[in-house]
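J.: missing the sequence, but the structure's below:
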């Protein structure tokens, strides 16, 4: 899949990186990434993956834009209030990079549709804000053997991890579904917090798609922006995990 002269100019900074170059940029153009959630985490992840030249991006979200979203969800503007988040996101992303295929799903991911949707992509970005959604995504990715990026944020804190189903520690190994706390009213987060973690998710996506660097496999990266401390916590597969356990 050759790049046009305009695309070569657009991605010239990537082409200058030996880890990416022409071959890597062509691979990004041929890649398909699903982003579940067009909110705080999904906004920076979608913007940077679109700008990076990922050829096909799927965006799924059933919510509409609310005024309270605008403090952190940078895909949307004041004019977007009251319209579907995926419609607002499509306008923003196509203005940023018209050389992409953008598939929008104006509904929530569910146990009924997750397998069919996830199967059509190379990588999944979990940009949701509830344990239920995160467990659903991990199950769908495990069933279809699709790598994914897990992330979560609250107040001034965030975390991220990258998973290759059946090969690395998965979300169910760390967070047990039957022990997940009940969903509570949101507290925060700091508006720029999802920008930090969502950007890390975009970087992890690119690393996995291009097989470069060291993704956050078997590693939970945590971030405290009050102290600006990042920690890498080694996590191990649980042999009793309901998804990838061996017992």
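T.: That came in fine, so what should we check first? Since this is a predicted model, take the numbers as computed values, not measurements.
J.: Could you use CA atoms for every contact and neighbour count after this?
T.: Will do.
J.: what residues are up against the residue nearest the centre of the chain?
T.: Among the residues of the chain, the one closest to the centroid is residue 125, at 2.4 Å (C-alpha atoms, centre = their mean). Residues in contact with residue 125, defined by C-alpha atoms under 8 Å, 6 or more residues apart in numbering, are 33, 34, 35, 36, 42, 45, 148, 149, 150, 201, 205.
J.: Adding neighbour count, write those residues out as CSV.
T.: Below are the contacts of residue 125 laid out as CSV (neighbours: other C-alpha atoms under 10 Å):
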residue, neighbour count
33, 27
34, 25
35, 27
36, 24
42, 31
45, 29
148, 28
149, 28
150, 23
201, 31
205, 25
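J.: Then the residue nearest to the centre of the chain would be within a strand, right?
T.: Yes: secondary structure assignment places residue 125 in a strand (DSSP: H, G, I helix; E, B strand; the rest coil).
J.: related to what we said a few turns ago, just curious, which of the contacts of residue 125 is nearest to residue 63?
T.: residue 36 (11.8 Å; C-alpha to C-alpha).
J.: What helices and strands are in contact with the lengthiest helix in the chain?
T.: The longest helix of the chain (DSSP state H) is helix 193-210. On a contact count with 3 or more C-alpha pairs under 8 Å, 6 or more residues apart in numbering; DSSP states H and E, helix 193-210 meets helix 21-29, helix 42-52, strand 123-126, strand 148-154, strand 157-163.
J.: That helix to strand 157-163, inter-axis angle?
T.: Comparing the axes of helix 193-210 and strand 157-163 via axes from the mean of the first three to the mean of the last three C-alpha atoms, to 10 degrees yields an angle of 10 degrees.
J.: what's the angle between helix 193-210 and strand 148-154?
T.: Counting by the same axes, to 10 degrees, helix 193-210 points 170 degrees away from the direction of strand 148-154.
J.: State the number of residues packed around residue 194.
T.: Residue 194: 30 surrounding residues under other C-alpha atoms under 10 Å.
J.: try the one 5 residues further on
T.: Residues near residue 199, counting by other C-alpha under 10 Å, number 20.
J.: do the one 10 residues further on as well
T.: When neighbours are defined as other C-alpha under 10 Å, residue 209 has 20 of them.
J.: is it true that it touches residue 28?
T.: Yes: between residue 209 and residue 28 there is a contact at 7.1 Å, judged by C-alpha atoms under 8 Å.
J.: so how far is residue 166 from residue 242?
T.: For residue 242, the distance to residue 166 equals 11 Å [C-alpha to C-alpha, to the nearest Å].
J.: Check which element follows the longest helix of the chain along the chain.
T.: Later in the chain than helix 193-210, the nearest helix or strand by DSSP states H and E is strand 219-224.
J.: neighbouring contacts of that following strand?
T.: Identification of contacts with strand 219-224 by C-alpha under 8 Å, 6+ apart yields 156-162, 229-235.
J.: Included below, for side-by-side comparison, is a second structure:
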């Protein structure tokens, strides 16, 4: 590794490592892209691909992101954008969980959906996309539905779970499991022109409060559908919340819900700081 580090230091410019040098080190020393990125960051070299992060995220924080493991539960409208943004941000390990394959109705809004991907597992499309845009990021693709039965196993070693589900019952199960294993959950939901985001830490019940009147069904998305822009906006806020959690900085959407109306361009903050009693479907 000393020889590889000397190589990287020789090729770096003003503390930044160009992608061409990164790839040359992969080829010359037989290392993975992840190994080269880890070596660079641990020794204070900033990969040039992240240079626009540099004014808000220093090299030690970039290493923190690279060393993190985040689960994205659902790889459709919200999840595809979350995965794209976290990979570009430099989060080192993503666990992508979704049981479905792409269908034609996904093409209007899901960034991972293309005509060539119709019939392809969403998690496999996520893995392939991340390999294209940032091969230093590892993706564990799990083509399965998240639930109470497998939730603990899927979240093993995960630091943050992102809710990109389209089912209220499953996201309530995600809230239950994240609370049980002691990790934060970033919740997002969309429907038509509308969406909301909230962050819940263990012991909090924001998500349960949001859905306290729910009794059955998937939710308003099934009635309103979704255009292309709503998932992109809500997913971006979710990705920002994940970044802040991992870096321990900024003000999080805890004990409150950020509600966004894109039709009237209104944003509201709704507090959820009181214990609630959840009404479940029979």
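T.: Arrived safely. What you see is a predicted model, and the numbers here were worked out from it, not measured in a lab.
J.: so what number do they get for TM-score?
T.: In this superposition the chains share a TM-score of 0.90, using TM-score structural alignment, normalised by the length of the first structure; 238 aligned residues with a C-alpha RMSD of 1.9 Å.
J.: still on that earlier bit, for the contacts of strand 219-224 of the first structure, could you give me TSV that also reports neighbour count and distance to residue 143 of the first structure?
T.: Formatted as TSV, the contacts of strand 219-224 of the first structure follow (neighbours: other C-alpha atoms under 10 Å; distance: C-alpha to C-alpha, whole Å):
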residue	neighbour count	distance to residue 143 of the first structure
156	19	33
157	22	30
158	21	27
159	21	24
160	22	21
161	26	19
162	26	16
229	10	35
230	14	32
231	12	30
232	15	28
233	13	26
234	12	25
235	16	22
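J.: Residue 119 of the first structure: which of the residues you listed is nearest?
T.: Ranked by distance to residue 119 of the first structure (C-alpha to C-alpha), the contacts of strand 219-224 of the first structure are led by residue 162 at 17.8 Å.
J.: what does that closest one align to in the second structure?
T.: Under the alignment (TM-score structural alignment), residue 162 of the first structure pairs with residue 199 of the second structure.
J.: Can you give me the neighbour number for residue 182 of the second structure?
T.: Residues lying near residue 182 of the second structure (other C-alpha under 10 Å) number 13.
J.: ok, it to residue 37 of the second structure distance?
T.: Going from residue 182 of the second structure to residue 37 of the second structure by C-alpha to C-alpha gives 29 Å.
J.: so the match of residue 162 of the first structure makes contact with residue 251?
T.: No: Residue 199 of the second structure is beyond contact range of residue 251, at 10.6 Å (criterion: C-alpha under 8 Å).
J.: separation between residue 33 of the second structure and residue 207 of the second structure?
T.: 37 Å.
J.: the more surrounded of the two?
T.: residue 207 (28 against 19).
J.: what residues are up against the aligned residue in the first structure for the more buried one?
T.: Aligned counterpart of residue 207 of the second structure in the first structure: residue 171 (TM-score structural alignment). Residue 171 of the first structure makes contact with 135, 138, 150, 163, according to C-alpha under 8 Å, 6+ apart.
J.: What remains of those residues once you look at the second structure?
T.: Mapped onto the second structure and checked by both residues aligned by TM-score structural alignment, their matches' C-alpha atoms under 8 Å, the contacts of residue 171 of the first structure keep the contacts 135, 138, 150, 163.
J.: tell me which element the first one is part of?
T.: Assigning secondary structure by DSSP H and E places residue 135 of the first structure in helix 131-144.
J.: which helices and strands sit right next to that helix?
T.: Counting by 3+ C-alpha pairs under 8 Å, 6+ apart, helix 131-144 of the first structure packs on helix 114-118, strand 123-126, strand 148-154, helix 171-174.
J.: could those go into CSV alongside distance to residue 184 of the first structure?
T.: Listed next are those as CSV, based on distance: least, C-alpha to C-alpha, whole Å:
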stretch, distance to residue 184 of the first structure
helix 114-118, 24
strand 123-126, 19
strand 148-154, 11
helix 171-174, 20
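J.: corresponding residue for the residue nearest to the centre of the first structure in the second structure?
T.: Checking TM-score structural alignment: residue 125 of the first structure goes with residue 162.
J.: coming back round to it: now the contacts of residue 125 of the first structure in JSON lines, with distance to residue 21 of the first structure?
T.: What follows is the contacts of residue 125 of the first structure, written out as JSON lines (distance: C-alpha to C-alpha, whole Å):
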{"residue": "33", "distance to residue 21 of the first structure": "20"}
{"residue": "34", "distance to residue 21 of the first structure": "24"}
{"residue": "35", "distance to residue 21 of the first structure": "25"}
{"residue": "36", "distance to residue 21 of the first structure": "29"}
{"residue": "42", "distance to residue 21 of the first structure": "26"}
{"residue": "45", "distance to residue 21 of the first structure": "21"}
{"residue": "148", "distance to residue 21 of the first structure": "24"}
{"residue": "149", "distance to residue 21 of the first structure": "24"}
{"residue": "150", "distance to residue 21 of the first structure": "27"}
{"residue": "201", "distance to residue 21 of the first structure": "21"}
{"residue": "205", "distance to residue 21 of the first structure": "17"}
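J.: rewinding a little: which residues touch the match of residue 162 of the first structure?
T.: Each residue near residue 199 of the second structure by C-alpha under 8 Å, 6+ apart is listed here: 184, 185, 186, 187, 206, 241, 252, 253, 254, 255, 256.
J.: of the residues you listed, closest to residue 26 of the second structure?
T.: Using C-alpha to C-alpha, the contacts of residue 199 of the second structure come closest to residue 26 of the second structure at residue 241, 32.3 Å.
J.: was I right about that closest one contacting residue 184?
T.: No: here residue 241 of the second structure lies out of contact with residue 184, judged by C-alpha under 8 Å, at a distance of 10.3 Å.
J.: okay, those two: which has more neighbours?
T.: residue 241 (26 against 23).
J.: which one in the first structure is aligned with the more buried one?
T.: Checking TM-score structural alignment: residue 241 of the second structure goes with residue 204.
J.: swap in residue 180 of the second structure?
T.: Using TM-score structural alignment, residue 180 of the second structure pairs with residue 143 in the first structure.
J.: What lines up with residue 217 of the first structure in the second structure?
T.: Using TM-score structural alignment, residue 217 of the first structure lines up with residue 254 in the second structure.
J.: For residue 225 of the second structure, see how far away the residue nearest to that match when sequence neighbours are not counted is.
T.: Once flanking residues are discounted, residue 254 of the second structure sits nearest to residue 199: 5.0 Å by C-alpha to C-alpha, 6 or more residues apart in numbering. Computed as C-alpha to C-alpha, the residue 199 of the second structure to residue 225 of the second structure distance reads 24 Å.
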